Structures are given as structure tokens and as C-alpha cells.
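>>> next input, structure requested:
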Amino acid sequence: MEKATFAGGCFWCMVKPFDQWDGIHKVTSGYMGGTIKNPTYEQVKTGTTGHYEVVEIEFDSSVFPYDQLLEIFWMQIDPTDDGGQFHDRGDQYRTAIFYYNDEQRLIAEQSKKKLEESKKFTKPIVTEILQASEFYTAEDYHQDYYKKEPEHYKEDRKKSGRDEFITNHWD
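Modelled structure (predicted):
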């Protein structure tokens, strides 16, 4: 089992796109980066701790390769926005790919370069590629939010502008 960790804005919206494939064993909402240990949501949402809201994905790369995870990741975000994602603003909502080894780093760099060269976006791709640090699991009520609160999840996604962006840029 391998791990991949992505920051794509609000972690509620980043679970479902990964949580529906063979080879993906677990998707956990949490926090990475930052300056304090065991941060709480209340601390992270202030934008002052340096943490990103992330999803940690446990996957079997022989069934679902890392480069396919990256394809899904890119199609969930606006990679040109360095101030957050959609209606979620602040450093905690910035985008990033966190790598666990040199192979993941190289694949992520190649993937980003391919996206840049595609000219799909007129603005620069600002998503960072960073070495993974300690992962902190978010509070239970954040886990599998799209399953626990399906109506609120759908409404939040709709209001955020994320789905409209995805449709306009990827569909």
C-alpha cells in the first residue's frame, strides 16, 4: 500500500473524486505542513498555522497508479489560483502535491510540466510540489462528509463554483 497526499482546497470536495475507484483503499481528510503539532480545524481555518487542508490516499499502485491519481487531482482544482480554491480563500486552501519519495516527486513534476505545456490555462500553474511531512487526521465529522451530509455537500460544491470550473475546463 502506498500513500499520496493532495491539497485541493476544502478537503470535503477532494474525497469523493478519489473514493470511488478500485485500488483506492482509503481517503482521509486531514492537515499537512504548518507549525503546530496536532492542529484542530478551528486552528487551521484561521489560516495562521501554515497547514494545508489535504486528503491522504492509501492506494495499491498495481491497480491504480500514482500518475492516474494526479490526473484526477488536476481535474478537481484551479491550478492557477494561489489564494485558495473557489469560494474558500486563505493559505489553508492552497493547492499542493505532497510527495513521499523521489519517484512520486518526479512523476508529479512531469505531470505539472505536461499541464503547463498543454496551454489549457493562460495563467501560470502555481500548485506546489512539496515533500510530505506529518499528516494529522481531521476531526471525525470531516471524514467522508459527502456520505454523512450529502445534501449539504452538494449545496456547498454548487455554491463554491468548483463544479462550474471543472465543467468549463475539463469536460
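>>> from now on I want contacts and neighbour counts done on CA atoms only, so please keep to that.
Fine.
>>> tell me the buried residues in stretch 104-113?
Burial within stretch 104-113, assessed by neighbour count using 16 or more other Cα atoms under 10 Å, is assigned to 104, 105, 108, 111, 112.
>>> which ones are touching residue 125?
By Cα atoms under 8 Å, 6 or more residues apart in numbering, residue 125 lies in contact with 79, 80, 81, 112, 116.
>>> switch to 7 Å and redo it
Neighbouring residues of residue 125 by Cα atoms under 7 Å, 6 or more residues apart in numbering: 79, 80, 116.
>>> do the same with residue 29
11, 54, 55, 56, 137, 138, 142, 143 are the contacts of residue 29 under Cα under 7 Å, 6+ apart.
>>> try it again at 8 Å.
If a contact means Cα under 8 Å, 6+ apart, then residue 29 has 11, 12, 15, 53, 54, 55, 56, 137, 138, 142, 143, 144 as its contacts.
>>> please name the nearest non-neighbouring residue to residue 126.
Spatial nearest neighbour of residue 126, excluding adjacent residues (Cα to Cα, 6 or more residues apart in numbering): residue 80 at 5.2 Å.
>>> and what about that neighbour, helix, strand or coil?
Under the three-state scheme (DSSP: H, G, I helix; E, B strand; the rest coil), residue 80 adopts coil.
>>> what's next to the longest helix seen in the chain, contact-wise?
What stands out as the longest helix in the chain, according to DSSP state H, is helix 102-118. Helix 102-118 has contacts (Cα under 8 Å, 6+ apart) with 66, 67, 70, 71, 97, 99, 124, 125, 129, 131.
>>> mind running it again at 10 Å?
Here helix 102-118 makes contact (Cα atoms under 10 Å, 6 or more residues apart in numbering) with 3-4, 66-68, 70-71, 74, 79, 97-99, 121-131.
>>> for the comparison step, fold the sequence that follows:
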Amino acid sequence: MRLSILTFAALLLIACGPRDSTSANGSATAQTLTAGQEEATFAGGCFWCMVAPFVDLPGVVSVTSGYSGGKVANPTYEQVSTGSTGHAEVVQIVFDPKKVSYEKLLAIFWRSIDPTDAAGQFCDIGTQYRTAVFYHGDAQKKAAEASRDALAASGILKAPIATEITAASPFYPAEEYHQDYFRKQEMRYQMYRASCGRDSKLKQLYGAQAEAAHP
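Here you go, the predicted structure:
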């Protein structure tokens, strides 16, 4: 049977990863925060899909894709994608808590992932695609634990929550071609997201509450 061009392209895009030439990533970075700003770090599988739910939210200053939670300094995408460095793909969000609360960010995070999947997320399998909340300080830890416990108690999910809640570790910005990928490579992003089944699974899990905010 001959596959259509669209179907063939979708199969090629089934994993979160570029076929572009390798680009250098950044060194470990502590976000430069102005007075009153805070940061949040979330792992939700492919980081391409975790920017859109947050980037245009009032009160969010920036969203940077990167790597965290690993044991290798200055990892490249190619290294992280092997699953051997211990890093997860993450987004680091700088926000103004006077305009958007950390609790609001957590609510969007949970509805943007499948927290019951311990093997990865959707079509992407491996520890680099695990879900996690990397908290910055005790207040974020308590808020993250409270939001997880509330979700577990709600009865919405039919399996235990596997998402880690752990202290923030060095954050390494991803290569430039990964930043705002959903806008830079809109067609490819849309095809990847659809072929991976992310939105259909989120709708199955959460119904109308699913956070499917993407162009």
C-alpha cells in the first residue's frame, strides 16, 4: 500500500527530535530575575509541547526550553536523547506572581501532561521524557505537593500519579532551534503533536479540562 506524503511525514515525526544539524546549547543558567519575579520549572515530555500552554499567559515573562535533573554538565540534545545523562526535557518559566500565581501554573501543567505515565509521555518513551515539578524553595514544594494530592483525590485519574516533585537542579537551555519551536516550525510541530496523540490522550484523561492550548 502506498502511504500518502502526509502520513509518511507524520511517521517520520513520531519522536520529539529534530533532523536539523546540531547546534551548541547553553551552559547552566540561573535565570536573571528582576524584583518580584519568580521561576517555575516543569518537565512534561517533549518540551516543544510545553511552551505553548504558558508562553502567552498574562504574567508570564518568558518560557525557555532546556534540560534539568541530570548528572552531565552542558548536555547536548543528542546526549540527552540517549537517556543516559539523567536529564529531563523541561521548560523554565519566569513569571510575575502578582499577575499569575504558581498554583495557576501548576493547574495548567497537570492538564498538559499524563501524570500517570511513568515511562515517558505519549509517543515519547524514556527517562528524558518523564514528568516532574522541579521546585524552587519550600513554598513551591508545598504548593506542588498540595496540587498533586488534590488531583489524586479528585478521582479524575484512573491510575496513580507518577510525576516527580523534586528540588530544582542546574538548568541548561536547549539549543536555539528548540526555542519556540511550535512557532518556528509550525507545520512540523502540528504534525508531530497530532501523530503523537497528545491532545486525544489529554481529552481522554481530562475531558473539557484538558489544556490543549497550542496554535
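>>> format the buried residues of stretch 104-113 of the first structure as JSON lines; extra columns: distance to residue 91 of the first structure.
Listed next are these as JSON lines, based on distance: Cα to Cα, whole Å:
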{"residue": "104", "distance to residue 91 of the first structure": "24"}
{"residue": "105", "distance to residue 91 of the first structure": "22"}
{"residue": "108", "distance to residue 91 of the first structure": "21"}
{"residue": "111", "distance to residue 91 of the first structure": "23"}
{"residue": "112", "distance to residue 91 of the first structure": "20"}
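>>> how many neighbours does the aligned partner of residue 152 of the first structure in the second structure have?
Using TM-score structural alignment, the partner of residue 152 of the first structure in the second structure is residue 188. Per other Cα atoms under 10 Å, the neighbour tally for residue 188 of the second structure reads 17.
>>> residue 188 of the second structure: helix or strand, and which one exactly?
For residue 188 of the second structure, the host element (DSSP states H and E) is helix 186-196.
>>> mean deviation of that helix from the first structure?
With mean Cα distance after the TM-score superposition for the first structure, helix 186-196 of the second structure departs from the first structure by a mean of 0.6 Å once superposed.
>>> what of stretch 145-154 of the second structure?
On superposition with the first structure, the mean distance recorded for stretch 145-154 of the second structure (mean Cα distance after the TM-score superposition for the first structure) is 0.3 Å.
>>> what span of the first structure lines up against that stretch?
Aligning stretch 145-154 of the second structure against the first structure (TM-score structural alignment) gives residues 109-118.
>>> do stretch 99-113 of the second structure as well
Going by TM-score structural alignment, stretch 99-113 of the second structure sits over residues 63-77 in the first structure.
>>> helix, strand or coil: sort out the equivalent of residue 168 of the first structure over in the second structure for me.
Counting by TM-score structural alignment, residue 168 of the first structure lines up with residue 204 in the second structure. Put simply, residue 204 of the second structure is helix when judged by three-state DSSP.
>>> which bit of the first structure covers stretch 51-62 of the second structure?
The counterpart of stretch 51-62 of the second structure in the first structure, using TM-score structural alignment, spans residues 15-26.
>>> list the contacts of the matching stretch.
By Cα under 10 Å, 6+ apart, the surrounding residues in contact with stretch 15-26 of the first structure are 1-3, 27-29, 54-65, 69, 72-73, 75-76, 143-147.
>>> tell me where the second structure has helices.
Counting by DSSP H, the helices of the second structure are 5-12, 48-55, 77-80, 102-110, 138-154, 181-184, 186-196, 198-206.
>>> quick one: closest of those helices to residue 127 of the second structure.
Among the helices of the second structure, the nearest to residue 127 of the second structure by Cα to Cα is helix 77-80 (9.4 Å).
>>> what range in the first structure matches the closest one?
Aligning helix 77-80 of the second structure against the first structure (TM-score structural alignment) gives residues 41-44.
>>> distance from that stretch to the middle of the chain?
17 Å (Cα atoms, centre = their mean, to the nearest Å).
>>> what about that stretch, how far off from the second structure?
Looks like 0.2 Å for stretch 41-44 of the first structure (mean Cα distance after the TM-score superposition for the first structure).
>>> pretty sure the match of residue 152 of the first structure sits against residue 181.
Yes - Residue 188 of the second structure is in contact with residue 181 according to Cα atoms under 10 Å; the separation is 9.1 Å.
>>> circling back to that earlier point, just give the number of residues close to the match of residue 168 of the first structure.
Quick note: residue 204 of the second structure (other Cα under 10 Å) scores 11 neighbours.
>>> give the contact list for residue 153 of the first structure.
Per Cα under 10 Å, 6+ apart, neighbours of residue 153 of the first structure: 12, 13, 145, 146, 147.
>>> centroid residue for the second structure?
With distances taken as Cα atoms, centre = their mean, the residue of the second structure nearest its centroid is residue 44 (3.3 Å).
>>> aligned to residue 134 of the first structure, what sits in the second structure?
In the second structure, residue 134 of the first structure lines up with residue 170, judged by TM-score structural alignment.
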